[in-house]
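Peer 1: Test case, fold it:
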Amino acid sequence: MQNDTGSNAVIVNYFSRTLNEKILLVQVLVGIFLYVNSLMIFTFLKKEAFRTDTRYVLFAQTLFMDSFLMILTDLALIGNYFQFPIPWIPCCVFCFLMSWLSLVTPLTLAAMCLERYVAICMPLRHADISSPRNRRRGLAIIWVISTLLPTFTVVSFISLVPPTLLLTYVVCSIEMMYVQAWLNHAHNAILLLYFSVMFIIIVFTYMSIFKAAQAASSDNKKSTHKGLRTIILHAFQLLLCLAQFVCPFVEMAILKIDFMLFINFRYSHFIVFLIAPRCLSPLIYGLRDEKFYVVLRHYAFFGLDTVVLSLLSSENIKFRGRAKTGPLQS
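Peer 2: I've put the predicted structure just below:
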């Protein structure tokens, strides 16, 4: 009996140490993600040309929203790990914000695909359609649409539970707000509608740009093919975001089978389906975009890259001058 107790204690200690290491790894990944996003947000804000271009404005929105979402989800992860209870009302606000922010990015991805479609397939109308007024309207539409589902969830929860429950404390989790089965089914149906529309938008824009790429001249093929690759990456992002909303239901089924497997799956879900899609946005519009990358590199190296390049170019000019005059004449 004592041996069994000692073995269980060893397993618990090993499991806690492993989970602590995983939590620390998440903090490192979130810190790197927030640093890269902060650098890109700073780059966006420093250049007026980026602030007046629709695709960069949409890109900046994903940076802001994803950074805020990453902070909230990391706090929720730490709170669940340490079993830290909070009142139900702040938990409802917390869950509302996380649900809202998790929908803003997929909707913005669909808007980015539409912007690339207009730029490539309707270049003459691009300036009128992407005007500042239409840009503000588009952002407002994205924010309003993304608030419909979390508002429905929170209002339904508050109306279904007794008022005294809102004064109690709970370890906050959005799954706890689905107090009845129909609320869970309605949530899934609305999510399916959201992502079906966004998937149709991405397929439509991809097919339209693909046709434009086939009919484009040799000068325009490079930009159209780049637009195709961008939309493919957006589709992959959307697929990962969609999997993020399916995973909680898989987690509940795994929890009934094995608790250890449930913990490992939830950790993998957080890394693959929450952090990874948010890391693709800086890759797609931050590092692949030549104009943005040049400015980003300048601020990332505190302007030293310009000094180094100027020194290299001056040394290259001197070397060429010596090559022309000959080593004996120099």
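Peer 1: can we go C-alpha only for contacts and neighbour counts from here?
Peer 2: Noted.
Peer 1: could you say what helices and strands the longest helix along the chain packs with?
Peer 2: The longest helix of the chain (DSSP state H) is helix 2-46. On a contact count with 3 or more C-alpha pairs under 8 Å, 6 or more residues apart in numbering; DSSP states H and E, helix 2-46 meets helix 48-51, helix 54-81, helix 290-300.
Peer 1: List the buried residues of stretch 231-249.
Peer 2: Neighbour counts over stretch 231-249 (16 or more other C-alpha atoms under 10 Å) mark 231-235, 237-242, 244-245, 247-248 as buried.
Peer 1: Second chain to compare with the first, below:
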Amino acid sequence: MNSSTGANATSLSALSLIEHGTIQLQLTLILGLSSFFLYINMVMILIFFKEPVYRDSSRYVLFIHMLFNDTLQSLISVFLYFLVVFRIQFNITLCTFFVHLGGNAAMNTPFNLAVMSLDRYIAICFPLRYTEISSVSRAYLAIGVTWLIGSVPSGSDIFIVLTKLPLSYFNQKALCSRAVLIQNSDQQLKQAVFNGLYFTVVWITIFYTYVQIMLQARKVRVPGSQASKAQKTVLLHSVQLLLSMAFFLNPLTEYIFQYTAPMVFAHVRYVNFFLTIILPKFLSPLIYGLRDDNLKKHLRLYLKCNFNKVNPTAVHC
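Peer 2: Below is the predicted model of the structure:
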């Protein structure tokens, strides 16, 4: 009897060590990849601020905003993920701030892609009026509107909590996630309505711009023309949008696996986080930045730390 108990204890101990090692490997992978891609993003943002040629183009303003937005969301997501993994309770007031900011950044992504698609549409279909219609000031205005619209879903959750619970609620501590702002099932329905409405508008915008640019490219019929490049760029926006939409499937996946073994649920949450947060957000510099000859050349020089050897180059819209 004692030997059987000892064997069970040994097997449980070995299983615990394996699970502990798996978690360490997962966290190391997340931290390593996040640090690498964040470094690339920060270098590109530095290039934007150091090279005036990029600040004078609405195209690059929108691209850098996307990098900034993705970087912000990724930092917040990784931070909150580590808090949940290590079961660290957090002040609800600070948690509300991070959840709201992260949720706002998540909603900004599809709208930023839509605005970038419109920018390419104007550049190809209205080239003579491009600088007038798609000016830098209007790009910043579009970014401001994007942040305002993106703040509505999580902002409404905060309003609901403030009307239903006393202010003392925000002085408590809890595991930090969107759950601290959910008080009834209607909020889940509200979030689904917002997601459906937002993504429908974005899909219609991207589809319309893609068709219009495709028709323009057929008129030109020159391989490698600006219209052909813009068509590929908008198509990549669609891919990026699909990846962004995967983020909103996380709650459904976790709901399906919530009654499985704790370790299985933890693995599901990790796979969700890795595939819908880590990879999509750090594909932006690869999809867009490395396809641009100007950014590619500057990025190569900056990564070599040749800051004094970088010369501005002409921007071709």
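Peer 1: centre of the chain versus stretch 14-29 of the first structure, how much separation?
Peer 2: Distance of stretch 14-29 of the first structure from the chain centroid (C-alpha atoms, centre = their mean, to the nearest Å) equals 22 Å.
Peer 1: What range does that stretch cover in the second structure?
Peer 2: Alignment of stretch 14-29 of the first structure against the second structure: residues 18-33, by TM-score structural alignment.
Peer 1: ok so, going back, of the helices and strands packed on helix 2-46 of the first structure, which approaches M198 of the first structure most closely?
Peer 2: With C-alpha to C-alpha as the measure, helix 54-81 is the member of these nearest M198 of the first structure (15.7 Å).
Peer 1: The helix or strand following that closest one against the second structure, how far on average?
Peer 2: On the C-terminal side of helix 54-81 of the first structure, the closest following helix or strand by DSSP states H and E is strand 86-87. Following superposition, strand 86-87 of the first structure is found to deviate from the second structure by 1.5 Å on average (mean C-alpha distance after the TM-score superposition for the first structure).
Peer 1: Check which helices and strands the helix or strand that strand 86-87 of the first structure is followed by is in contact with.
Peer 2: Per DSSP H and E, the first helix or strand lying C-terminal to strand 86-87 of the first structure is helix 88-121. On a contact count with 3+ C-alpha pairs under 8 Å, 6+ apart, helix 88-121 of the first structure meets helix 54-81, helix 132-160, helix 181-215, helix 218-255.
Peer 1: quick one, which of these is packed in tightest?
Peer 2: Highest mean neighbour count of those: helix 54-81, a mean of 19 (counted as mean count of other C-alpha atoms under 10 Å).
Peer 1: What lines up with R300 of the second structure in the first structure?
Peer 2: Matched by TM-score structural alignment, R300 of the second structure corresponds to R297 in the first structure.
Peer 1: ok, for its match, nearest residue in space, not its chain neighbours?
Peer 2: Leaving aside its sequence neighbours, R297 of the first structure sits nearest to D305 (C-alpha to C-alpha, 6 or more residues apart in numbering; 7.4 Å).
Peer 1: swap in L290 of the second structure?
Peer 2: Ranked by C-alpha to C-alpha, 6+ apart and with sequence neighbours excluded, the top spatial neighbour of L290 of the second structure is K296, at 5.2 Å.
Peer 1: tally of neighbours for the one you found?
Peer 2: 16 (other C-alpha atoms under 10 Å).
Peer 1: measure it to A7 of the second structure for me?
Peer 2: According to C-alpha to C-alpha, to the nearest Å, K296 of the second structure and A7 of the second structure sit 59 Å apart.
Peer 1: quick revisit: export the helices and strands packed on helix 2-46 of the first structure as TSV, with columns for distance to L193 of the first structure.
Peer 2: Below are those laid out as TSV (distance: least, C-alpha to C-alpha, whole Å):
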stretch	distance to L193 of the first structure
helix 48-51	32
helix 54-81	21
helix 290-300	34
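Peer 1: Relative to L311 of the first structure, which of these is closest?
Peer 2: L311 of the first structure lies closest, by C-alpha to C-alpha, to one member of these: helix 290-300, at 15.2 Å.
Peer 1: Next, the angle from the closest one to helix 2-46.
Peer 2: Here helix 290-300 of the first structure runs at an angle of 110 degrees relative to helix 2-46 (axes from the mean of the first three to the mean of the last three C-alpha atoms, to 10 degrees).
Peer 1: Now do the same for S284 of the second structure: its match in the first structure.
Peer 2: Counting by TM-score structural alignment, S284 of the second structure corresponds to S281 in the first structure.
Peer 1: ok, its match - contacts?
Peer 2: Applying C-alpha atoms under 8 Å, 6 or more residues apart in numbering, one finds that S281 of the first structure lies in contact with 59, 62-63.
Peer 1: what number of residues lie near T43 of the first structure?
Peer 2: By the measure other C-alpha under 10 Å, the count of residues near T43 of the first structure is 21.
Peer 1: residue in the second structure matching it?
Peer 2: With TM-score structural alignment as the criterion, T43 of the first structure matches I47.
Peer 1: Its match contacts H298, doesn't it?
Peer 2: Yes: contact criterion C-alpha atoms under 8 Å: I47 of the second structure and H298 qualify, at 7.2 Å.
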